[in-house]
Each structure stands twice: as structure tokens, then as C-alpha cells.
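Trainee: coords please:
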Amino acid sequence: MHNYKITIEYDGGGFNGWQVQPGLRTVQGEIEKAVEEISGRKSNVICAGRTDAGVHAFGQVANFKSRIDWGDERVLKALNRVLPDDIVILECEEVGSDFNARYSALARHYEYRIYNARSSIRRNFYWQYPARINLACLKRLSAMIMGEHDFKSFCVRKSQKESNLCTVTKSHWTKRDKEYTFQIIANRFLHGMVRSLVGTMIKISAGFSEEEVFEELLAKPKRSEKVFTAPPNGLYLMEVAYEIE
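Mentor: I've put the predicted structure just below:
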């Protein structure tokens, strides 16, 4: 049995998230159909981070096990030939049998994009927010996220885990013209965490709450009505880091 690691780019707008759901179009479902079509057998495709409906990826990583022994390049071309246009396999390589895209990952890198105006072209790939944004405030708030914290305040309640601790190694806002971009890298993420962080920071920067509210949400973690969740279409999974062999 061969274990294939694939790096995937997809436009999440046409999917009900990553995970297979009966009767719904999902990224995992489409890739598993493609693997079955080229190999003649069903395979479970495991990803590094399950994205929600509408969330995009430039560098999602997944793995699947199969009996096909064609070489990396041929497997990549075969998958892309049968996949829909909104999913592309960027890389394919055979890895050791113990590699697991989720549990072998050391860090995930997400990016969130906001356009500070209305735009018909960008509407599916940015959060259109044509209101006041205070960049200096955003930078102060993002600095608070650095390091290890309990992010229970920024996790969807139904999916909260025994441990909500995450270690953030990058948290930074940038601005170019009307585009605001938030970059965050951490060892793990909770469900809805990035969108909740972004939405809450934006609302505070716009004057709806005080900066101390954000500090308290980190210091005394609990889900609160003061947490605002940004829409999914501005979020991208950029890259997943693994130990270099």
C-alpha cells in the first residue's frame, strides 16, 4: 500500500466545507471520488485542517493510501484530469506509511483578506467591509494573540475540546490601499478560531468595543456575545508545515 501526500489549492465558494457530508458537495468528497476513479478503489483522504464552507486554500495538505504504483507525477496528472476546475492538486509525493496530514503537521498558516469598500470582483474572495478600520488598533490586538493562550472565547461552542490551548508564532496585520490582510501561524487552530479573532478585532477597531474587551477574552476564556465571527470567504489556508526529513 502506497501513502501519497498531496498539496491542494481550491476555491471554497462552491463547497460545503472540506468534510464529506451526505448529499452535499465537499472538497474531501470530490477528491475521494477522483481517487476512486483513477484507482478503482475507495480511499479515505485525510487533511491537515478541515475548512468550513466558503473557505479557500492555497496550500491544504492531505494524504491517502492506495495500491496504485504509478509514480508521483503520473498520480498528480491523473487526479487533476478528473477533478473539477475548482480543485487543483499542486504537488504529489509518496511518503512513509506513518505520515498523517493532520497529526504529522507542526504548524498551519492562515490568511484573512478584507476589502475596505464594495467590490463586485472581490466579493467571493474578500470580506467587504466598507466602514472604518483602525490599523494601529488591529496591530495592538494582534500582538496580544502571540504565544500560548486558551482560545475558548474564539471557538465555536459546539466543537470546543478538552484543551483549547494553541501556540501562535505569527499574528500580524498589513494594509495595501484598501486591502487589509491578517496573517496567523499556530501549531493548531480551533473550529472558527481565525474568523472569530478577525471579526472581533475588526469590530473593536471600528469602535464597537474597547481593546480591553479583547484582552479579557484572552485572559478569561469563555464564549461571549462580544465575539463576532467574520464571513468565510475572506479566509485562506496558505500552508502547512511538517518536519523536514
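
Trainee: from here on, contacts and neighbour counts on C-alpha atoms
Mentor: Fine.

Trainee: And L218, how close does it get to G199?
Mentor: For L218, the distance to G199 equals 15 Å [Cα to Cα, to the nearest Å].

Trainee: Helices along this structure, start to end?
Mentor: 27-39, 72-82, 135-145, 193-205, 211-219 (DSSP state H).

Trainee: Next, the structure of the following sequence, for comparison with the previous one:
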Amino acid sequence: MLANGVAKIPAARKVVNRGSLMENGKVYIHYNHTDPCRHSRWTARESYQYMYRRPWQKVVDFYSDLVSCGKGASSLSSLFVDEKLVSQDITENFHSCEETCIANIPTKDKTGRWERVTFKIVLSYHGGSFDGWQKQPGLNTVQGLVEKSLGRFVDERKAKKLKDRSLPLEGCAVVAGRTDKGVTALQQVCSFYTWRKDVKCGDIKDAINEAAPGKLRALTVAQVSRVFHPNFAANWRRYFYIFPLDDGEGQINHSEMGCSNCAYALDDEQINWQPENDEEEQSMSLLDENEDDNMYNTVAKPRNFSVDKVNKLLQQLEGRSLSYKMFARDTKASRSTGPPTECFMFHARATDAKLPNDDKNCVGGLRVMCVELVANRFLRKMVRVLVATAIREAAVGADDDALLKLMEATCRRATAPPAPPEGLCLVDVGYGEFKQEKCLIL
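Mentor: Alright, predicted model coming up:
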């Protein structure tokens, strides 16, 4: 046992995992929690099983419909038909208030090559149709399509430079925050500048909308101050996560059910299930053969969780500036350069809802849990890890401050592996003052 709370498995050791025999030269470690819930808590592998065995395609289709309708963040209000939410309020706050703030940013008069025109572009795109935002060779990315569409608006000087270097004629789009493969955005913000004076906002909007109809949409294009930067000027970001409570087999996890009434032992099919394309997370789930780890495998594990409990866990994060390094992935926990791992959480809530059902022969729609998070910034995969960990802690009935305690852990394996990207959506990016009454979950 190591001092930081993890058990180490020696390299090149045979690891027996429920009938499977493996030879591996890597070192696998498993975090050992010390609270009373430690034996009932899901392992990384079991968390994956619980998360991925959901009807995610229905969530993907729902997000696709939101992008197609072109209403931006206000389209999410369809999940809360019983709530007193006026979608126009969200739209007005986004288009009028924030644009005014950006336009009034003072800037010195410049001449020559500094006399450029900057455009703010608000995009909506379906995550399931792209390989993420960032442009990568051979992949269908949002940035790649947007910059290709902007190529017709670059100035002659840049066009000549690109031609001399045998590069395609493309513009440069700076984004408020990159999204991973499978993540949808309803009001993503990016900027583009050019020295051409004849470029119209409507021309840029039409060019982007022609790139991938129904999958990528430019909602608004506006000319803004030259000093505007979509990332550095942002005051907050809002993410939304939809988690199906139906496990795909017709069983509904009722929010009022606690874990004490729904414990179960995983069957062979679930034990042998493996997530695809994530060897790192698979390796994290291999356990040592000692007595303590065997206890993790043999004790009955919870099957359901309380949505209300998830809400209580998340609410503990509101109004605090905390280090979320334990909830991040692909980001160094200790950084000597670059931005720190502290984030200020303005809003963190969860509630249950139903996805709209287009089939008139079906009664009601898929029951889901909705999580809404608003913070000044987010780390890589932070939202997905927060959602997965909150579900895991709610399932075992951990204390309401469980997420706060996990921030003091010394190993990221103390938190759950990221929830599937299909449920995640970047709702919008704010450049004015955050107003909680504009949130969907109050």
C-alpha cells in the first residue's frame, strides 16, 4: 500500500480478473477509499459498465434535433415544459446584452495592417457528426469545416502566403473552448478577422451554413471590436449533460429509490463488458489480487441512484473557487506553466426530465437526468468526470460533501472515469455578468 492511498501491482505480474488471465508489463493501481462506502463503490470498470449500457442513441438524436431547429440555447427549454421558463429571455440576453458589451470595449485607432475587421461567430453543431472541434489531418472536424468556409473571405496578402506555401485557402477561427468528439454545442463562439472591407456578416453566415446542412449552423455573425478574443474575454461557460435513467432494458431508475433497496451483484455479461477505444481507462480497472480488492469484486454493488442526491452533491460546489485537478483528464495535476487548475463554479444543479417523444404510439419519453454546470472555466473532461463521480457517490449514499473531499485526494483514480461524451453539450459562453435566473435548472 502506498502512502497516497493506492495499492500497487508489481510489473509483469499475472493479474486474475474474474476468470481472465493477463500478462502485462505495465503497473496497474487502484485507489482505495477509506470511508464506510468503500466496498460498495463501483470500480472504474464497473462505472464504465453502468455509464455505457444506456440508450445513448436517443440522446444523440435529441441533440441532433436541437441543432437542426437552430434556436440555440433556448431549445433546451423543451425538456422543462412544466417550468416557467421563457426561451426569449435567454435569446435576448445572449444577442443584445453581450454584443453591446463587446462592441464598447475601448480600442486605439490603428492604421495599416492593424486596420482589420473582426467577426464574432456563434455556432451550433451536432457532436455525433464530427470528430471534435480541433482541426486534425484526415478527420472531419468542426474547425476544419469552418475555416474552409472562411477561406473565401481572407485578404489577398494572406491568400498569396498560403498559395506560396502550398496550403489550402482557409481562414483562421479562434474558439472559446475546444470540444471533444461526440460533444454537441448549441452556442459555441469563435472569431475570425480579415483586412477586407467588403465582407458582410450575412456572407460569412451563408458560407458556413452551406458546409454541413443540419449538422453545422451559424446562428449569428456580428462585427465586434478588434480586441475581442472568444476565450480570454469570456466570463463563464455553461455545460449541460443528459444521462438516460433507462438502462436500455426497460428498467427505470426512479430518483426516489435509494441504494439500500437496489443492491445487486454484477452478472458475467456485465463483468466481461469492455468499453471501446479507451485502453487507458480499461487498464485503470484491473485490480490487485489482495483481500481488500477481492472485497470490491464480491460485495453487492448499487444499481440505481437518486437524482436528488446528485443535486445535493453538486450544489456543494456552487460559489466556490476550487482546484478541480482530481476531476480533470489529459491535464497535469501539478503545473509549473500555463493556467492553474482552479475553477469558480457559479451554478451546479441536477434534476430529472423526459426527452420529447415523436412517436405518438408511445406514452411519454425517455426519462433522463439533466445536469447543468456553469463555471468561469473548465478543465479537460472535467464535466464528464464530475457527472460520473457524482452518480457513483450518489449510488453508495456518500455524504453531501463527498465531491469536496475527493478534491483533496492524491490520485485521479479516486474519481470515476469520464461519462460518455454523447451526453455532453456546450450550451453557451457568456461575456457579461452571470445571472442565475437565466439557468434552466433552478
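
Trainee: Please tabulate the helices of the first structure in CSV, including the columns mean neighbour count and distance to V20 of the first structure.
Mentor: Output for the helices of the first structure, formatted as CSV (neighbours: other Cα atoms under 10 Å; distance: least, Cα to Cα, whole Å):
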stretch, mean neighbour count, distance to V20 of the first structure
helix 27-39, 20, 5
helix 72-82, 17, 18
helix 135-145, 17, 32
helix 193-205, 23, 21
helix 211-219, 15, 33
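
Trainee: Turn those helices into JSON lines, including distance to G13 of the first structure.
Mentor: Converted to JSON lines, the helices of the first structure look like this (distance: least, Cα to Cα, whole Å):
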{"stretch": "helix 27-39", "distance to G13 of the first structure": "11"}
{"stretch": "helix 72-82", "distance to G13 of the first structure": "19"}
{"stretch": "helix 135-145", "distance to G13 of the first structure": "27"}
{"stretch": "helix 193-205", "distance to G13 of the first structure": "16"}
{"stretch": "helix 211-219", "distance to G13 of the first structure": "30"}
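
Trainee: Ok, which of those helices comes nearest Q19 of the first structure?
Mentor: Ranking the helices of the first structure by their distance to Q19 of the first structure (criterion: Cα to Cα) puts helix 27-39 first, at 5.5 Å.

Trainee: quick one: that closest one to chain centroid distance?
Mentor: 21 Å (Cα atoms, centre = their mean, to the nearest Å).

Trainee: So which elements touch it?
Mentor: On a contact count with 3 or more Cα pairs under 8 Å, 6 or more residues apart in numbering; DSSP states H and E, helix 27-39 of the first structure meets helix 72-82.

Trainee: what's the angle between the helix it packs on and helix 27-39?
Mentor: 110 degrees (axes from the mean of the first three to the mean of the last three Cα atoms, to 10 degrees).

Trainee: now helix 72-82 of the first structure: which residue numbers in the second structure?
Mentor: Aligned by TM-score structural alignment, helix 72-82 of the first structure falls on residues 201-211 of the second structure.

Trainee: Spell out the residue ranges of the strands in the stretch 201-350 of the second structure.
Mentor: 216-224, 236-244, 263-264, 301-302, 320-323, 342-354 (DSSP state E, counting those that start in this stretch).

Trainee: will you turn the ones you listed into TSV that also has mean neighbour count?
Mentor: Listed next are these as TSV, based on neighbours: other Cα atoms under 10 Å:
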stretch	mean neighbour count
strand 216-224	21
strand 236-244	24
strand 263-264	15
strand 301-302	23
strand 320-323	15
strand 342-354	21
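
Trainee: For those strands, give me a markdown table that also has distance to D164 of the second structure.
Mentor: What follows is those, written out as a markdown table (distance: least, Cα to Cα, whole Å):
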| stretch | distance to D164 of the second structure |
| --- | --- |
| strand 216-224 | 30 |
| strand 236-244 | 39 |
| strand 263-264 | 65 |
| strand 301-302 | 62 |
| strand 320-323 | 46 |
| strand 342-354 | 43 |
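
Trainee: so which of those strands gets nearest F192 of the second structure?
Mentor: Of all the strands of the stretch 201-350 of the second structure, strand 216-224 comes closest under Cα to Cα, at 9.6 Å.

Trainee: how far off helix 201-209 does the closest one point, in degrees?
Mentor: Going by the same axes, to 10 degrees, strand 216-224 of the second structure makes 160 degrees with helix 201-209.

Trainee: ok, now which ones touch the nearest residue to E91 of the first structure once chain neighbours are set aside?
Mentor: Nearest non-adjacent residue to E91 of the first structure, counting by Cα to Cα, 6 or more residues apart in numbering: T7, 5.0 Å away. For T7 of the first structure, the contacting residues are 59-62, 89-92, by Cα atoms under 8 Å, 6 or more residues apart in numbering.

Trainee: same thing but at 6 Å, please
Mentor: T7 of the first structure makes contact with 59-61, 89-91, according to Cα atoms under 6 Å, 6 or more residues apart in numbering.
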